[in-house]
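Q: Sequence isn't available, so here's the structure alone:
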């Protein structure tokens, strides 16, 4: 055995060839099984694609760099669970492209922020953070309350997301604009919207403007975070992801 090793170690070309063969076999053993399953993420009841309004709100969240100071990932540690809520499941961010787990917490984690504060609180916080949280170091974003939301291309936006794997149906895409306007109009009939997007939060989020603003979209996105999965209804084996 030692003699064979000596032969291999003295022959650079032979060592390279054998190394490549070994690495290839190991790689195939790991990769091939992945082609036999639809997804590496176990699906959890309640998780759905973002509504058109939430999609644009998420875009604004990314554009303004909110992920630089806020995480959206609660680790399975006692202190984090007690402060923020149930630890994050992989399925909760399965439609995030890119994901918003973040890398630091200058501000609190936002994975369970949905429903924790009122729409008015979020609006006031974005316009003047220290008016509601005196010790906050967050910059103010008052322009979001007056900047009109551009959503003429929302259907094309959903098509693009479908192309990279988000399961938007033809019905969702064809009704994208109507669903966006219905979600921000408390007087509209939300039945069709809620059928396509269960547990969508409906309301005029930014009461500072009669128009649909970027702040409407951002608050709609924040109010959805962490609200889709009912953890009390899941069996223990579904929570160990």
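A: It's in. Being a predicted model, the structure only gives us computed values, none of them experimental.
Q: contacts, neighbours, all on C-alpha from now
A: Will do.
Q: Report how many residues lie close to residue 122.
A: For residue 122, the count of nearby residues is 22 (other C-alpha atoms under 10 Å).
Q: Give the closest residue to residue 14 in space, chain neighbours not counted.
A: Nearest residue to residue 14, sequence neighbours excluded (C-alpha to C-alpha, 6 or more residues apart in numbering): residue 8, at 6.1 Å.
Q: could you point out which element follows the helix or strand hosting the one you found?
A: Per DSSP states H and E: residue 8 is located in helix 2-10. Next along the chain after helix 2-10, taking DSSP H and E as the criterion, comes helix 12-31.
Q: For that next one, which residues meet the burial criterion?
A: For helix 12-31, burial by neighbour count (16 or more other C-alpha atoms under 10 Å) applies to no residue.
Q: which residues are contacting the next helix or strand after it?
A: For helix 12-31, the succeeding helix or strand toward the C-terminus, using DSSP H and E, is helix 52-63. If you take C-alpha atoms under 8 Å, 6 or more residues apart in numbering as the criterion, helix 52-63 is touched by 67, 151, 154, 158, 176-177, 179-180, 183, 214-221, 224.
Q: quick one: terminal-to-terminal distance for stretch 225-236?
A: Using C-alpha to C-alpha, to the nearest Å, one end of stretch 225-236 lies 22 Å from the other.
Q: Comparison target, given below:
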């Protein structure tokens, strides 16, 4: 069987192959990017970065944070339950460049804004293991020693055509890169009109405290507390990022429920993965100073 005539003509074959590739490129790449930048795709409420947030975004890029953290929640049930509202193209109209990422050495940050108070971010950035004991994230305490250049930031705002007030640029004096990256983190995901936050973990039916007045359990609970809770509530329950727990005004059942299920809106994670027995031991440690 003889070959088609065009297969025997290399120049014609090259032109046809090039045309096919160009059509595929236009359909799969060029048109989607054009659609993203249409008014119909924009989301009301998604605003450009202010000067401090933009400076923080540049620090985030410079330090390679996007190599370990994605900023895109996929439209999968498990993703939405863990991180919140799935990502939509209109969220990224002001991103130059986008920071979707492809690797999750650390958690996705697309919905991190407002999840934790500023103090949590300052401490986590300075000493990550004080918040997440097993974290392999490097410490960024040095960012607190580096100032923001107001004039350089103003020029970046002009290039990107982001609106700003003169007072905002002047307000950068005395701000550090740590202030900037925390401001940027608190911006992420907060422009969406609707957000589905992670659902609290439902604790098992509250049973009788199995370790009441058990000195060994209190000691083990103290070790668990030091590992998981001291970073926010203080080594001696004196408080810090989270409220003071000594003297505790909690009922033991309420305390178990809060530790086990977490407080998603307050930034406290659930510790259901530790199991009921370990959570009860932490409860007894926290209540031990009250003689319970």
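A: Everything's here; your move. Fair warning: this is a prediction, and the values are worked out from it, not measured in the lab.
Q: about what we covered before: can you give me the neighbour number for the residue nearest to residue 14 of structure 1?
A: Residue 8 of structure 1: 15 neighbours (other C-alpha under 10 Å).
Q: counterpart of it in structure 2?
A: Using TM-score structural alignment as the criterion, residue 8 of structure 1 maps onto residue 6 of structure 2.
Q: quick one: secondary structure of residue 71 of structure 2?
A: Taking DSSP: H, G, I helix; E, B strand; the rest coil as the rule, one finds residue 71 of structure 2 in the coil state.
Q: What residues does it make contact with?
A: 99-101, 108-110.
Q: one more time with 6 Å
A: 100, 108-110 (C-alpha atoms under 6 Å, 6 or more residues apart in numbering).
Q: which one in structure 1 is aligned with residue 99 of structure 2?
A: Using TM-score structural alignment as the criterion, residue 99 of structure 2 maps onto residue 100 of structure 1.
Q: what's the neighbour count on its match?
A: For residue 100 of structure 1, the neighbour count with other C-alpha under 10 Å is 20.
Q: In contact with it, which residues are there?
A: By C-alpha under 6 Å, 6+ apart, the neighbours of residue 100 of structure 1 are residue 72.
Q: roughly how far apart are it and residue 155 of structure 1?
A: 23 Å.
Q: Check residue 5 of structure 1 too.
A: Look at residue 5 of structure 1 and residue 155 of structure 1: by C-alpha to C-alpha, they are 62 Å apart.
Q: Give me the more crowded residue out of those two.
A: Each of residue 5 of structure 1 and residue 155 has its neighbours counted (other C-alpha under 10 Å); residue 155 has more, 17 against 11.
Q: which one in structure 2 is aligned with the more buried one?
A: Per TM-score structural alignment, residue 155 of structure 1 is aligned with residue 154.
Q: in which helix or strand would I find its match?
A: helix 150-160.
Q: So what touches that helix?
A: Residues contacting helix 150-160 of structure 2 (C-alpha under 6 Å, 6+ apart): 169, 172.
Q: quick one: that helix to structure 1 mean distance?
A: Once superposed with structure 1, the aligned residues differ from helix 150-160 of structure 2 by a mean of 1.7 Å; criterion: mean C-alpha distance after the TM-score superposition for structure 1.
Q: Next, the angle from that helix to helix 51-62.
A: Counting by axes from the mean of the first three to the mean of the last three C-alpha atoms, to 10 degrees, helix 150-160 of structure 2 lies at 90 degrees to helix 51-62.
Q: what comes up buried for helix 150-160 of structure 2?
A: 150, 153-154, 157.
Q: just checking, residue 87 of structure 1 touches residue 73?
A: No: assessed by C-alpha atoms under 6 Å, residue 87 of structure 1 is found out of contact with residue 73, at 7.5 Å.
Q: quick one: which of the two has more around it?
A: Neighbours per residue (other C-alpha under 10 Å) separate residue 87 of structure 1 from residue 73, with residue 73 holding more: 23 against 18.
Q: Settle this for me: the more buried one is touching residue 102, isn't it.
A: No: taking contacts as C-alpha under 6 Å, residue 73 of structure 1 lies outside contact range of residue 102: 7.5 Å.
Q: quick one: the helices in structure 2?
A: 10-25, 31-36, 51-62, 77-83, 118-126, 150-160, 166-170, 177-187, 215-228, 230-233, 252-261, 276-287 (DSSP state H).
Q: counterpart of the third one in structure 1, which residues?
A: Residues 52-63 of structure 1 are where helix 51-62 of structure 2 aligns, with TM-score structural alignment as the criterion.
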